[in-house]
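[1] With the sequence up front, the predicted model follows.
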Amino acid sequence: MSFAPFSDAPGTLDAAATAARLPWSALAEEIAALLWDSTVSVPARSVLPLAQGGSLFVMPATDRSVAMTKLITFTPGNAGTGRPSIQGDVVVFDIATGERRLVLDGPTVTARRTAAVSLLAARHLAPVPQGPLLIVGAGVQGRAHAEAFVVGLGVQEVWIASRSAASAEALAAHVHALGAQARVVADADAALPHCPLVATCTPAQAVVLSATPRSDAFIAAVGAFTPTMVELAPALCQHVALHGTIVVDTGDAGHEAGDLLQAGLDVATMPMLRNVVCGPWTHGTRAGKGPVLFKSCGWAGWDLAAARLAMRRAAAEPPMPAAAVRVPA
């Protein structure tokens, strides 16, 4: 058995180059296309606990032409230290040749595919897609969701609530740079009556939203992806279950969606994003039926969609400039 030397393989794209391969609308459309693709195979992800509360995630997926694995660490203790909570890479292979074609920046893929999944859900489910949008949590995911909703939905006003005033002001400046209005608010619950779009993007170590949402609200909750994590108060989740609709990203939410599990809800009976995009459950079936909660826990299929789009754009675009590529030493 022979192996190609590592130095002969394509370079690893940095965060900026990875993001450039994954524009918001194209990524949301690729995620929708993946949900229709019967050749997609996504085994259960492996999660290995690490010392001091971290986790190692191994997330493979494949279709008829692309195979990929996301290998990342999640380190909650990095919050507020300047070090990212999520680190790692997405390695992409061409099935026909077995060649490693791309190595994408793992945190960038995670942030963009998560926000693009929320964008896709909002396009199908949000009663008032123009906003204003309330972002709770001004970190990497908060920034990604602000971008996705401004660029992909045309939102023109973003309200920002964060425990870090500096992070909130930095995100507000970024929203202004995107051409939208932004305001920093001290109380997310107080802002809820003014915002029909909401995205909770926190480390999910405590409840950050507990007020009753508007009857025309769409809430994307992405922070909690284990049974012990939580962002939304149980009473809020129970209210939406009783008066509106809860949609989960995949069936894995049945054992991962801490917000819903801690509210005592039967997650297994809830529609999934696939049902919304591919039918028979469609947007029209819930028109005028109260608030919508979209609970996202993550899935390697979303990373595969990002890998497919990045591969296709790599084939269509000229070579990336040297500054955008990290060449192994």
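    Ah, there it is.
[2] going forward, measure contacts between C-alpha atoms and count neighbours the same way
    OK.
[3] So which residue is dead centre in the chain?
    Taking C-alpha atoms, centre = their mean as the criterion, Thr114 is the residue nearest the geometric centre of the chain, at 1.1 Å.
[4] Okay, one more to line up with it:
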Amino acid sequence: MNTHSQPRSAFLDAKATAALLPWTALADEVETLLRQMQSSSNVSVPPRIVMPTAPGNCLFCMPATDGQVVMTKLISFTPGNAQAGRPTIQGDIVVFDAATGERQLILDGPTITARRTAAVSLLAARKLAAQPDGPLLIIGAGVQGSAHLQAFTQGLGTQEVWIHSRSHSSAQNLLTQAQAMGLRAQITDDLALAARHCPLIVTCTPAQAVVLHEAPRPDAFVCAVGAFTPQMVELAPELCWRFLQQGQIVVDTKDAEHEAGDLLQAGIDVTALPNLASVMQQNWARATGPVLFKSCGWGGWDLAATRLALRQHQSAQVA
């Protein structure tokens, strides 16, 4: 057995991890990865392992590589923690060099999850939304609500945001954050009114019940990120069908075929829907009708974030 000690790798906390992942650069890195997959077989993203732990809780293991960088994300998902004031997602991403096997970096898992999810939404909005700079409605004011607020503001130039949350304190915190960013912001309990006003809608709730029943604007772009298992749901079935019949539904990856709770519970054939990679391959024209982007998560998004973080970290070390 080789007993040589492994070089010490940097262990970055949430703040340091976030600093390596600017929103626009991260969305660009996601697009780069998708385009790279068209011409290279080096990118490998095995299906993620989801292991139930305690009732309602699970452990995710998500490995991926591009032939140079190897990473795996190991995180726990504990929904009940929210009521106790503890994080619902905890864990790390460990980064290795493919050639040497050396561990290069340890990143904060929840930060990567939050930022890559919002960056994928940002990329989808850039490509698919009819009015990408229009007013934004955020339903769910937790970590993902905050991440999408930042991503859309910096990446799309969002200037107006409406906030809806079942938690008054969470809504108030997000409102304060939006106002500190110089946005016109308000809390609303009238989702019907908000949906009529806002062409951009993001749902990022715990996905335990339907929260959005309508998106009446013909230029609506709804990004649904809260439901990532077959049992979870945020969107009413009739709303999903309306998008399918009157507009377009795009999923983030093929894994949505067995993970997109909103669509599966609506009885929609998810296998027939285009995904974000096909949008890139076909260079879709900007939508003229309503679009639903269903995001479930994928290890490839973590790989994109890891690659960017590693480059940024190495550049900082050289400087």
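    Cool, got the structure. All values reported here derive from a predicted model rather than from experimental measurement.
[5] circling back: tell me the contacts of the residue mapped onto the residue nearest to the centre of the first structure from the second structure?
    Counting by TM-score structural alignment, Thr114 of the first structure corresponds to Thr117 in the second structure. By C-alpha atoms under 8 Å, 6 or more residues apart in numbering, the contact set of Thr117 of the second structure is Gln144, Val225, Ser295, Gly297, Trp301.
[6] For Thr117 of the second structure, pull up the helix or strand it's in.
    In this structure, Thr117 of the second structure sits in helix 109-128 according to DSSP states H and E.
[7] which is the next helix or strand following that helix?
    Next along from helix 109-128 of the second structure, by DSSP H and E: strand 136-139.
[8] That next one vs the first structure, average offset?
    Here strand 136-139 of the second structure, set against the first structure after superposition, deviates by a mean of 0.2 Å using mean C-alpha distance after the TM-score superposition for the first structure.
[9] chain center to that strand, what's the gap?
    On the basis of C-alpha atoms, centre = their mean, to the nearest Å, strand 136-139 of the second structure sits 15 Å off its chain's mean C-alpha point.
[10] now the counterpart of Val267 of the first structure in the second structure: how far from Gly297 of the second structure?
    Using TM-score structural alignment, the partner of Val267 of the first structure in the second structure is Val270. To Gly297 of the second structure, Val270 of the second structure is 15 Å away according to C-alpha to C-alpha, to the nearest Å.
[11] how about the strands in the stretch 1-150 of the second structure?
    Secondary structure of the stretch 1-150 of the second structure by DSSP state E, counting those that start in this stretch: the strands cover 10-11, 49-52, 58-65, 69-77, 89-97, 103-108, 136-139.
[12] how about those, which one is nearest Thr229 of the second structure?
    Minimum separation from Thr229 of the second structure across these (C-alpha to C-alpha) falls at strand 49-52, 10.2 Å.
[13] ok, back up a step: with the first structure overlaid, report how far the helix holding Thr117 of the second structure is off on average.
    Mean deviation for helix 109-128 of the second structure: 0.2 Å (mean C-alpha distance after the TM-score superposition for the first structure).
[14] burial measure for the residue nearest to Leu125 of the first structure when sequence neighbours are not counted, as a count.
    Closest residue in space to Leu125 of the first structure, ignoring its immediate chain neighbours: His283 at 5.8 Å, by C-alpha to C-alpha, 6 or more residues apart in numbering. By other C-alpha atoms under 10 Å, 16 other residues sit near His283 of the first structure.
[15] Aligned against the first structure, show me the partner of His197 of the second structure.
    Taking TM-score structural alignment, the alignment pairs His197 of the second structure with His194 from the first structure.
[16] hey, where'd the helices end up in the second structure?
    For the second structure, the helices defined by DSSP state H occupy 14-19, 23-39, 109-128, 143-156, 168-180, 191-197, 237-246, 261-265, 276-282, 299-318.
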